[in-house]
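> sequence unknown, structure follows:
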């Protein structure tokens, strides 16, 4: 049925955001520099941080042990923590186990080491389906695992943030941490992809 009145037209999102910011600042709710501070934080929350952690764990057995024992401390050791970085748990993949993370309520992840979540991670379809049919969801995302590999899905909460420690691919012996980090993507850290040697930087 057609609506008898023309649709309401809203100002562009950027204009709405600016007006809201100005109103909050004028009423003393938002201090000066608050938005800029978070913009700077977001700029530093990138999956390259998690890739560096994985590469260090692959090359340093002592660091790997720390990561699996106390993920928060291991991340802090490399300078990653702060807001949204409390109580990070690293989940180790094995030849018979693939870990996958989800936030069934919203979109929580270990943002300081994974970066902001991709759109598909926030979608209701992923959040509802991966806990029920993980193997099929992973296949649709491009990761077909043999039946011999168990898939364990971990539900992130506001208190516990997960990251996946992928298996180190064969043929990477002797690689530098920088080169190893170049094959670890955000999808690897979520658990829906495996490191790809073809993407390695020289």
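Nice, I can see it. Everything numeric in this text was worked out from a predicted model, so none of it was measured.

> from here on, contacts and neighbour counts on C-alpha atoms
OK.

> Now do the end-to-end distance for stretch 71-83.
Stretch 71-83 has an end-to-end distance of 15 Å (C-alpha to C-alpha, to the nearest Å).

> Let me see the ranges of the strands in the protein.
88-92, 97-102, 150-155, 161-165 (DSSP state E).

> So which of the ones you listed is the most surrounded?
Greatest average neighbour count among the strands of the chain goes to strand 161-165 (a mean of 27), per mean count of other C-alpha atoms under 10 Å.

> circling back: quick one: the strands of the chain as CSV, columns for distance to residue 132 too.
Shown next, in CSV, are the strands of the chain (distance: least, C-alpha to C-alpha, whole Å):
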stretch, distance to residue 132
strand 88-92, 20
strand 97-102, 12
strand 150-155, 9
strand 161-165, 19
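
> Please name whichever of those is nearest to residue 38.
Residue 38 lies closest to strand 161-165 among the strands of the chain, at 19.5 Å (C-alpha to C-alpha).

> okay, the angle between that closest one and strand 88-92?
30 degrees (axes from the mean of the first three to the mean of the last three C-alpha atoms, to 10 degrees).

> what's next to strand 161-165, contact-wise?
50, 54, 85-93, 99-101, 108-110, 114, 154, 156, 188-191 (C-alpha atoms under 8 Å, 6 or more residues apart in numbering).

> One more to weigh against that first structure:
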């Protein structure tokens, strides 16, 4: 299936990532000096995608699903419409599917051919999501990859890998942590990380609650 090609193939923590970062910084400096871009405008764009467009948007979607059974059902049946009802739509978020973690199944998302990713819901994609190592390994040995993220699942929990494309992108709805029955929707959203909505982490437990 056709993908949106993003040639960001940085590997985990190696010199290639450092070299790429240096190149980006050098290009930014050069364009700024030539007056082709304004640093304040660039920083505003980055801040929008990192803190406003997402992943706070996705976290609020998850928190609503945790607290509203009707919304959770709608999200399961038509994620695109349910997410749009909260005002979150746009670039690479036009065709969405939500997959729900349960005690018996854990979901994780990848884009094996490039780096298709729902920017409007999750913000900027992490470098590791675009790396060749993640894209090639998570479909072959998902448990091992998840363990390298610090996520160790019970053997009784199956792992399902979903491959994003330009036609369909995925949002993982993590399981709601125990001991959160009295939390507000805003407080619940604060427990949801970008990685938990990709599937490489679980939702955080509130302070003082046991895992």
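Alright, I've got the coordinates. All of these numbers come straight from a predicted model, not from anything done at the bench.

> I'd like to know which of the strands of structure 1 is closest to residue 21 of structure 1.
Closest to residue 21 of structure 1 of the strands of structure 1, according to C-alpha to C-alpha: strand 161-165, at 29.6 Å.

> If we go by neighbour counts, what in the biggest helix by length in structure 2 is buried?
Secondary structure assigned by DSSP state H gives helix 15-33 as the longest helix of structure 2. Buried residues in helix 15-33 of structure 2, counted by 16 or more other C-alpha atoms under 10 Å: 17, 28.

> so how far is it from its chain's centroid?
In terms of C-alpha atoms, centre = their mean, to the nearest Å, the centre of helix 15-33 of structure 2 is found 25 Å from the chain centre.

> go on, stretch 61-74 of structure 2?
On C-alpha atoms, centre = their mean, the centre of stretch 61-74 of structure 2 falls 18 Å from the chain's centre.

> That stretch aligns to what range in structure 1?
Residues 53-66 of structure 1 are matched to stretch 61-74 of structure 2 when aligned by TM-score structural alignment.

> which other residues reach the matching stretch?
The contact list for stretch 53-66 of structure 1 (C-alpha under 8 Å, 6+ apart) reads 67, 73-75, 78, 165-166, 168, 177-178, 180-181, 184.

> coming back round to it: quick check: which of the strands of structure 1 is nearest to residue 25 of structure 1?
Residue 25 of structure 1 sits nearest to strand 161-165 of all the strands of structure 1, at 31.9 Å, using C-alpha to C-alpha.

> got a list of what the residue nearest the centre of structure 1 touches?
Residue closest to the average C-alpha location in structure 1 (C-alpha atoms, centre = their mean): residue 114, at 3.3 Å. Residues near residue 114 of structure 1 by C-alpha under 8 Å, 6+ apart: 45, 46, 47, 48, 49, 50, 163, 186, 189, 190.

> what's the nearest residue to residue 101 of structure 1 if we skip its chain neighbours?
Of all residues not flanking residue 101 of structure 1 in the chain, residue 154 sits nearest, at 4.8 Å (C-alpha to C-alpha, 6 or more residues apart in numbering).

> counterpart of that neighbour in structure 2?
So residue 154 of structure 1 corresponds to residue 162, using TM-score structural alignment.

> Pretty sure its match sits against residue 116.
No: look at residue 162 of structure 2 against residue 116 with C-alpha atoms under 8 Å: they stay out of range, at 11.7 Å.

> Pull the number of nearby residues for residue 188 of structure 1.
The tally of other residues near residue 188 of structure 1 (other C-alpha atoms under 10 Å) stands at 24.

> And it, what's its match in structure 2?
So, by TM-score structural alignment, residue 188 of structure 1 is matched to residue 196.

> just the helices in structure 2 please.
Using DSSP H, the helices of structure 2 run over 15-33, 39-47, 56-67, 69-77, 79-84, 119-122, 127-130, 132-137, 142-148, 185-189, 194-198.

> so which of those helices gets nearest residue 208 of structure 2?
Once the helices of structure 2 are compared by C-alpha to C-alpha, helix 185-189 is nearest, at 13.9 Å.

> Span of the match of stretch 61-74 of structure 2 from start to end?
One end of stretch 53-66 of structure 1 to the other measures 11 Å (C-alpha to C-alpha).

> Flag every buried residue along that stretch.
Residues of stretch 53-66 of structure 1 classed as buried by neighbour count (16+ other C-alpha under 10 Å): 53, 54, 55, 56, 57, 58, 59, 63, 64, 66.

> Pull out the buried residues from stretch 114-124 of structure 1.
Buried, per 16+ other C-alpha under 10 Å, within stretch 114-124 of structure 1: 114, 115, 116, 117, 121, 122.

> and that stretch, which stretch of structure 2?
Counting by TM-score structural alignment, stretch 114-124 of structure 1 falls onto residues 122-132 of structure 2.
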